[in-house]
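Asker: pasting the sequence and the predicted model now:
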Amino acid sequence: MRILVATDAWHPQVNGVVRTLTSLARSASALGADIKFLTPEGFPSVPLPTYPGLRVALPSRGEIARRIEAASPDAIHIATEGPVGWMVRDYCCRRKLAFTTSYTTRFPEYIAARSIIPLSMSYAVLRHFHAAAAMTMVATSSLRQQLTARGFKKLGTWTRGVDTELFTPDGASELDLPRPIFMSVGRVAVEKNLDAFLSLNLPGSKVVVGDGPQKPELEIRFPKVKFLGEKTGRELSAHLAAADVFVFPSLTDTFGIVQLEALACGTPVAAFPVTGPLDVIADFPVGALDMNLRSACIRALRISREACRDFALQRSWENSARQFIGNLSALQPSRSLRPRGRLMAPSAAQG
């Protein structure tokens, strides 16, 4: 099966969407599926308002059509609701070609944190975007329930995994800091709710790994916190392995893959009991969830690091890729794009 995935999030961005798609392609290849990406590469772009470090592509309709037809896919999946995603959606709708989407980012909450645009308006736009899809894939059961309550239809499940060969307890960085080390990793931006972590009265040291628009402000407000900048690959794994507790203060993430990455490194998680942590951690003895985040951090110190690693070993990207491909395979082809491709359009979806 040839699959084309359209995404506005791509390298050199470092985030959960990019890591998910990269891991999906690698694992899907071993299962006999060939995934190609339609990304912002090659399109002009402009800085994202309120986040100048990220750029938004300005794709052209003609080039989007050319790239889709050159890929000649058997299925199209739209991973993001940005300009690339909207233009691929438009291409498919105009040609009556079915496609799937995934809901990976809670843009309404992110937008509400940065503007006066109400949640209801943002959700109405996203509902319209995903309504045209044969299936909208979500990572967790709680997110599926929340979207259903907001009027989303044809929802399917696509779970996430972790690379347990990259993320391991071995080779931990030598951080010359007072123990215990409480670490948060991710985009340093207002929607990640880092204030809730950095303002805690905790023993030892607080560390932030990542970059983003809020970093200069937080460095001034919290001078005792160690901001180590962006880390990737083995270096990220080594830092996660060096922490005593991984703190995940976000209230808006739909999943939070970095939680699994921390667990694969043997590091327990402390978080609020919200979508994402509730689905990843649940009742397993690998993390502490509490509306009192300080209490969760202290309790997490007593969690077995071996249990964390064992938990992560059961959550592979291969299983995630198999589920993704299964969702596409369940859609029955009814027509093809001619004469330049073999793009098949499913007629219905199982939600």
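Answerer: Here it is on my side, so go on.
Asker: hey, let's count contacts and neighbours off CA atoms from now on
Answerer: Will do.
Asker: what does the lengthiest strand in the chain contact?
Answerer: Of all the segments assigned as strand in the chain under DSSP state E, the longest by residue count is strand 51-57. Strand 51-57 has contacts (Cα atoms under 8 Å, 6 or more residues apart in numbering) with 8, 13, 40, 43-48, 82-84, 212-213.
Asker: and what of stretch 40-50?
Answerer: Outside stretch 40-50, the residues that touch it by Cα under 8 Å, 6+ apart are 7-10, 53-60, 84, 114, 213.
Asker: just the closest of those to Val274, please.
Answerer: Top of the list for closeness to Val274, among those and by Cα to Cα, is Arg114 at 20.7 Å.
Asker: how many neighbours does that closest one have?
Answerer: Around Arg114 sit 13 other residues, with neighbours defined as other Cα atoms under 10 Å.
Asker: same deal with the one 5 residues further on?
Answerer: For Leu119, the tally of surrounding residues (other Cα under 10 Å) stands at 15.
Asker: count of neighbours near the closest residue to it other than its chain neighbours?
Answerer: Take Leu119 and drop its neighbours on the chain: the residue closest to it by Cα to Cα, 6 or more residues apart in numbering is Pro108, 5.3 Å away. Under the neighbour criterion other Cα under 10 Å, Pro108 is assigned a count of 19.
Asker: against which helices or strands is the helix or strand harbouring Pro108 packed?
Answerer: Using DSSP states H and E, the secondary-structure element containing Pro108 is helix 107-114. The elements that helix 107-114 packs onto, with contact taken as 3 or more Cα pairs under 8 Å, 6 or more residues apart in numbering; DSSP states H and E, are helix 119-131.
Asker: can you give me the buried ones in the helix or strand following the helix it packs on?
Answerer: Using DSSP H and E, the helix or strand that directly follows helix 119-131 along the chain is strand 135-138. With burial defined by 16 or more other Cα atoms under 10 Å, the residues of strand 135-138 counted as buried are 135-138.
Asker: circling back: counting neighbours, which of the contacts of stretch 40-50 comes out on top?
Answerer: Going through the contacts of stretch 40-50 with other Cα under 10 Å as the criterion, the one with the most neighbours is Val84, at 27 neighbours.
Asker: and for that one, nearest residue in space, chain neighbours not counted?
Answerer: Nearest in space to Val84, with sequence neighbours left out and distances taken as Cα to Cα, 6+ apart, is Asp8 at 5.6 Å.
Asker: what's the answer for Val209, then?
Answerer: Val185 (4.6 Å).
Asker: distance between the longest helix seen in the chain and the chain's centre?
Answerer: Looking across the chain with DSSP state H, the single longest helix is helix 16-30. A distance of 11 Å separates the centroid of the chain from that of helix 16-30, by Cα atoms, centre = their mean, to the nearest Å.
Asker: and if you look at stretch 226-242?
Answerer: Between the mean C-alpha point of stretch 226-242 and the mean C-alpha point of its chain there is a distance of 18 Å (Cα atoms, centre = their mean).
Asker: check it against this one:
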Amino acid sequence: MRLAIATDAWLPQVNGVVRTLAATVTELDRRGYEVELITPAQFTTLPLPGYSSIDVAIAPRFTVRRTLNAFAPDVVHIPTEGPIGWAARNWCLSHGVPHTTAFHTRFPDYVAARTGISADRLWPIFRRFHKHSRAVLAATPSLENELISRGIGKVRRWTRGIDHWLFRAEGALHPAMVDLPRPLLLNVGRVSREKNLEAFLALDVPGTKVVVGSGPDEEMLRRKYPHVHFLGMLAGEELASAYRTADCFVFPSLTDTFGLVVIEALACGVPVAAFPISGPLDIIGLSGRGADSDFPARIGSCDARLDSAIAVAQQSDRRAAAVFAQRFSWEHATDQFLAALTDALAGSSTQSGAKPQFAE
């Protein structure tokens, strides 16, 4: 299988999409697959308005076409609905090459959060983007159901994994956190409006709030919440030590489709408090004992009142949280990814006599 991945999100960006793709590419390489990456690094770019750390490719159509023509992939995976994603999609349609897509990010909700434009006005664009995909990969059952309800079909599961050698319950604690008044309430992620951080930072709850990450709202939130400890970007063992030091991981986002940070926190033995939305519900479950009803111990809490979720989550079993997180692996996630691509190729072979489709 000659696989091309055309993505608008790639290193040095730090987000769940990039981490998922990087881990998947590493696993594919370990298994001996030939993968061609098309990323913003190959193009002239401009910073995305409001996100200076995210570069967007300018007029990528010609380079995308040239790269795909030269590589001649059997199948193309397109995980983002940006300029590179649209260019790759149109090449696939014009050349009759099967492609798969993924729904990593609720861009309609992100745009709505930052502009006030109704998300419902944007969904037709996304339906068109995914319309001819042989498989639309989604991380959770609730996201699958949501996409189907939005008119996006051929949805397949593609879960997420953890680097268990890094995110583990045993290990050093973070020196900047150990002496802070407890309980330590931690959030990790992009510091931006769509992450709904103020729902966490504005809470009047016991303990110390700690935020790891950076983003366009960081300076504003530092000024507005001077008692919150902002540690900036952390990675590797330093990030893992911050997780381990916390008493509760607080995930206030209403727009994430999964939340890699949720399972990283659990793997480090930290219970999670979140709103009852897609992602946290699919991991923690409404009971707080994991989405699988056979898991016996509490690992967190989902509640429409975040302060209540925090209070309940702190009663969880830290050891159980780490055990539960062991079920998430990049090996299993990559098996799902490859199964979707294999089926896409099988569908292509049954249609070998059909004329190539063309972009609308």
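Answerer: Noted; the coordinates are in hand. Note that the structure is a prediction, hence the values are computed from the model and not measured.
Asker: mind putting the buried residues of strand 135-138 of the first structure into a markdown table with distance to Leu313 of the first structure?
Answerer: Output for those, formatted as a markdown table (distance: Cα to Cα, whole Å):
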| residue | distance to Leu313 of the first structure |
| --- | --- |
| Met135 | 29 |
| Thr136 | 27 |
| Met137 | 24 |
| Val138 | 22 |
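Asker: and the helices in the stretch 201-350 of the first structure?
Answerer: Per DSSP state H, counting those that start in this stretch, the stretch 201-350 of the first structure carries helices over the ranges 215-221, 233-242, 257-264, 277-280, 293-300, 305-313, 317-329.
Asker: which stretch among the ones you listed comes nearest Arg150 of the first structure?
Answerer: Within the helices of the stretch 201-350 of the first structure, the stretch nearest Arg150 of the first structure is helix 277-280; the backing value is 19.3 Å (Cα to Cα).
Asker: would you mark the buried spots in stretch 71-82 of the second structure?
Answerer: Along stretch 71-82 of the second structure, the positions that meet the burial threshold by neighbour count (16+ other Cα under 10 Å) are 73-82.
Asker: and it, how far apart are its ends?
Answerer: Looking at stretch 71-82 of the second structure, the gap from its leading to its trailing residue is 21 Å under the measure Cα to Cα, to the nearest Å.
Asker: what's the answer for stretch 139-154 of the second structure, then?
Answerer: Looking at stretch 139-154 of the second structure, the gap from its leading to its trailing residue is 14 Å under the measure Cα to Cα.
Asker: what's the match for Arg190 of the second structure in the first structure?
Answerer: In the first structure, the position corresponding to Arg190 of the second structure is occupied by Arg187, as judged by TM-score structural alignment.
Asker: neighbours of its match, just the number please.
Answerer: Residues contacting Arg187 of the first structure under the criterion other Cα under 10 Å number 22.
Asker: which residues touch it?
Answerer: For Arg187 of the first structure, the contacting residues are 15, 210-212, taking Cα under 8 Å, 6+ apart as the criterion.
Asker: what does Ser241 of the second structure give?
Answerer: When contacts are counted by Cα under 8 Å, 6+ apart, Ser241 of the second structure is found next to 171-174.
Asker: if you set the cut-off to 10 Å instead, what comes out?
Answerer: Applying Cα atoms under 10 Å, 6 or more residues apart in numbering, one finds that Ser241 of the second structure lies in contact with 166-175, 177, 234-235, 268.
Asker: specify the local secondary structure of the residue nearest to Val84 of the first structure.
Answerer: Reduced to three states with DSSP: H, G, I helix; E, B strand; the rest coil, the structure at Asp8 of the first structure is coil.
Asker: distance check, the residue nearest to Leu119 of the first structure against Leu155 of the first structure.
Answerer: Per Cα to Cα, Pro108 of the first structure is found 18 Å from Leu155 of the first structure.
Asker: before we move on, what about Gly212 of the first structure?
Answerer: Look at Gly212 of the first structure and Leu155 of the first structure: by Cα to Cα, they are 32 Å apart.
Asker: and if you look at Glu81 of the first structure?
Answerer: Glu81 of the first structure sits 16 Å away from Leu155 of the first structure, going by Cα to Cα.
Asker: likewise for Asp163 of the first structure?
Answerer: 26 Å.
Asker: give me the more crowded residue out of the two.
Answerer: Between Asp163 of the first structure and Leu155, Leu155 has the larger neighbour count (other Cα under 10 Å), namely 24 against 17.
Asker: ok, the contacts of Arg187 of the first structure vs Gly151 of the first structure, which is closest?
Answerer: Within the contacts of Arg187 of the first structure, proximity to Gly151 of the first structure (Cα to Cα) peaks at Asn15, which comes in at 27.6 Å.
Asker: touching, the closest one and Asp8? I think so.
Answerer: No: using Cα atoms under 10 Å, Asn15 of the first structure is not in contact with Asp8; the gap is 12.0 Å.
Asker: residues in contact with the closest residue to Ala6 of the second structure other than its chain neighbours?
Answerer: Nearest non-adjacent residue to Ala6 of the second structure, counting by Cα to Cα, 6+ apart: Ile38, 4.6 Å away. With contacts defined as Cα under 10 Å, 6+ apart, Ile38 of the second structure is in contact with 4-10, 60, 63-64, 67-68, 78, 84-85, 88.
Asker: in the first structure, what sits opposite Ile38 of the second structure in the alignment?
Answerer: Here Ile38 of the second structure is matched to Leu38 in the first structure, going by TM-score structural alignment.
Asker: could you do Pro226 of the second structure as well?
Answerer: In the first structure, the residue matched to Pro226 of the second structure (TM-score structural alignment) is Pro223.
Asker: how much space between Ala172 of the first structure and Cys265 of the first structure?
Answerer: The gap separating Ala172 of the first structure from Cys265 of the first structure is 9 Å, by Cα to Cα.
Asker: these two: who's more crowded?
Answerer: A side-by-side neighbour count of Ala172 of the first structure and Cys265, using other Cα under 10 Å, places Cys265 first with 30 against 18.
Asker: what's the spacing between that one and Leu278 of the first structure?
Answerer: With distances taken as Cα to Cα, Cys265 of the first structure is found 20 Å from Leu278 of the first structure.
Asker: also Thr101 of the first structure?
Answerer: Here the distance between Thr101 of the first structure and Leu278 of the first structure works out to 23 Å (Cα to Cα).
Asker: between the two, which one's more packed in?
Answerer: In this view Thr101 of the first structure and Leu278 are compared by other Cα under 10 Å, and Thr101 has more residues nearby, 27 against 18.
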